[in-house]
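Visitor: structure of the sequence below:
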Amino acid sequence: MRVRTYAEAELPPDLAAQVADLEAQAWPGATPGHDPALAPRVMVLVDEEGAVAASLALLFKPVRHGGRTYRAAGLSAVVTRDTARGRGYGGRLVAAARTALAADPAVDLVLFSCDRPLVPFYEAAGFTRLPGTVLVGGTPGQPLATDAPGFAKEVLADFPGADTGAAAFAGARIALYPGLVDRLW
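Guide: Below you'll find the predicted structure:
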């Protein structure tokens, strides 16, 4: 198994079709792809025959918080092929994403949300849960917050290039506002 990373617009057609398949299995009816304004990169874990076992997207945008602007990245659309689950492929890919983002000098902060039962999965890859933190996605005119009724979300983070840590973000409302395509990355 090898991890490969592509700008979403440069994802080879055979891999793009497989990623779209995986996402359709996980989120039926969702439109594949991400907002180009978020400079999406796709990471895939592929076997020797070129079959995608797991995929995720990395999204990027500046985030203003506490009087500062951070160069933020987030994980989105993390999925493992249903027939490959339980083998550690998703964890391997998420850990590779964390390593890649930590090595990227253009990233100060990694922020994303997940369903509560998935918190241990992301913590095992090195991300930190931010208790009480709320990401506000969508747009200022059409916000979507992780504490909206019916959501059971937690916020996780990593601070590879920030001179601050979890304490500056714990218990905070963070205006992510990635737009209407990737409402909450």
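Visitor: from here on, just use CA atoms for contacts and neighbour counts.
Guide: Noted.
Visitor: the spatially closest residue to residue 144 that is not a sequence neighbour is in what secondary structure piece?
Guide: Closest residue to residue 144 apart from its sequence neighbours, by C-alpha to C-alpha, 6 or more residues apart in numbering: residue 137 at 4.9 Å. Mapping residue 137 onto the secondary structure by DSSP states H and E places it in strand 134-138.
Visitor: could I get the buried residue list for that strand?
Guide: 134-138 (16 or more other C-alpha atoms under 10 Å).
Visitor: give the next helix or strand downstream of it.
Guide: strand 143-145.
Visitor: packing partners of that following strand?
Guide: Under the contact criterion of 3 or more C-alpha pairs under 8 Å, 6 or more residues apart in numbering; DSSP states H and E, strand 143-145 touches strand 134-138.
Visitor: try 10 Å this time
Guide: strand 134-138, strand 173-175 (3 or more C-alpha pairs under 10 Å, 6 or more residues apart in numbering; DSSP states H and E).
Visitor: would you turn those strands into CSV with distance to residue 153?
Guide: Below are the helices and strands packed on strand 143-145 laid out as CSV (distance: least, C-alpha to C-alpha, whole Å):
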stretch, distance to residue 153
strand 134-138, 9
strand 173-175, 13
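Visitor: please give the structure of this sequence too, so both can be compared:
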Amino acid sequence: RAAAWRASPRMAHALIVQNKGGGHGEIGFHLAKALRAKGVDVTIVQDDGAKATKPPFSEYASELSDCNIVWCSPKDGAAVSAALAGKPPLTHVFENYAKEPADCAPALAAALASPDFKLFTFVSSAGMYKAKGELFEDGPVKEPPTGQREVELPPPPKPPGGLC
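Guide: From the prediction side, this is the model:
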């Protein structure tokens, strides 16, 4: 898989859809730094509900000056499309925002529109688990499932006739 991350004659371009805070903010920030270090072009669609004066968001200008950072609602498909306008085709999407399945739609639409798209990664958090303290991926989840868990579940089967 490492070969997928190397810059090629056609630049790799990753979209990071970034949550407004908590651990998600740090994940997206450090992911962007790591991708840039590998020569990957990075666009961050940053939830405009985040506090720009708090880390890591306050470090965007100094630490991620070579990234395209757009503050908007990640649920706004037109805003996500505008953030990607004029940029290389997407190769990777890191969905670090969605709390329910519909939240992924703008990023997924952008990925599917790209002829070079390779990988969609959904980033979840510990908020879906029951336990406190040390958590395990196969540990019990909250019931009913949180929206994050619903995003991870396979989509329901299509009805007969192929209708949505």
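Visitor: any idea what the TM-score is?
Guide: Once superposed, the chains reach a TM-score of 0.31 (TM-score structural alignment, normalised by the length of the second structure), with 86 aligned residues with a C-alpha RMSD of 5.3 Å.
Visitor: hang on, the earlier thing: wait, isn't the residue nearest to residue 144 of the first structure in contact with residue 111?
Guide: No - counting by C-alpha atoms under 10 Å, residue 137 of the first structure does not reach residue 111; the two are 11.7 Å apart.
Visitor: what count of nearby residues applies to the nearest residue to residue 13 of the second structure once chain neighbours are set aside?
Guide: Spatial nearest neighbour of residue 13 of the second structure, excluding adjacent residues (C-alpha to C-alpha, 6+ apart): residue 41 at 4.5 Å. Neighbour count for residue 41 of the second structure, taken as other C-alpha atoms under 10 Å: 22.
Visitor: wait, residue 41 of the second structure sits on residue 68?
Guide: Yes - checked against C-alpha under 10 Å, the pair residue 41 of the second structure and residue 68 is within contact range at 8.4 Å.
Visitor: how far away is the residue lying closest to residue 156 of the first structure once chain neighbours are set aside from residue 94 of the first structure?
Guide: Distance criterion C-alpha to C-alpha, 6+ apart; nearest residue to residue 156 of the first structure, sequence neighbours excluded, is residue 129 at 4.4 Å. Distance of residue 129 of the first structure to residue 94 of the first structure, computed by C-alpha to C-alpha, to the nearest Å: 15 Å.
Visitor: neighbour count winner among those two?
Guide: Remark: of residue 129 of the first structure and residue 94, residue 94 carries more neighbours, 24 against 21, as counted by other C-alpha under 10 Å.
Visitor: and that one, what element?
Guide: Using DSSP H and E, residue 94 of the first structure sits in helix 89-103.
Visitor: now swap in residue 70 of the second structure and tell me
Guide: For residue 70 of the second structure, the host element (DSSP H and E) is strand 68-72.
Visitor: any idea which helix or strand carries residue 42 of the second structure?
Guide: strand 41-47.
Visitor: what's the answer for residue 22 of the first structure, then?
Guide: helix 13-26.
Visitor: next structured bit after that helix?
Guide: Trace forward from helix 13-26 of the first structure with DSSP H and E and the next one is strand 41-46.
Visitor: what does that following strand rub up against?
Guide: Contacting residues not belonging to strand 41-46 of the first structure are listed as 1-11, 15-16, 18-19, 33-34, 51-60, 75-80, 89-90, 92-94, 96-97 [C-alpha atoms under 10 Å, 6 or more residues apart in numbering].
Visitor: from those, which would you call buried?
Guide: Those of the contacts of strand 41-46 of the first structure that meet the buried threshold are 3, 5, 8, 11, 15-16, 18-19, 33-34, 51-60, 75-80, 89-90, 93-94, 96-97, by 16+ other C-alpha under 10 Å.
Visitor: from the contact counts, what lies against the host helix or strand of residue 108 of the second structure?
Guide: Following DSSP H and E, one finds residue 108 of the second structure within helix 105-112. The contact analysis (3+ C-alpha pairs under 10 Å, 6+ apart) places helix 105-112 of the second structure against strand 13-18, helix 77-84, strand 92-96, strand 119-122.
Visitor: can you give me the angle that helix makes with strand 92-96?
Guide: Put simply, helix 105-112 of the second structure runs at 170 degrees to strand 92-96, going by axes from the mean of the first three to the mean of the last three C-alpha atoms, to 10 degrees.
Visitor: what comes up buried for helix 105-112 of the second structure?
Guide: Neighbour count says helix 105-112 of the second structure has 106-108, 110-111 buried, by 16+ other C-alpha under 10 Å.
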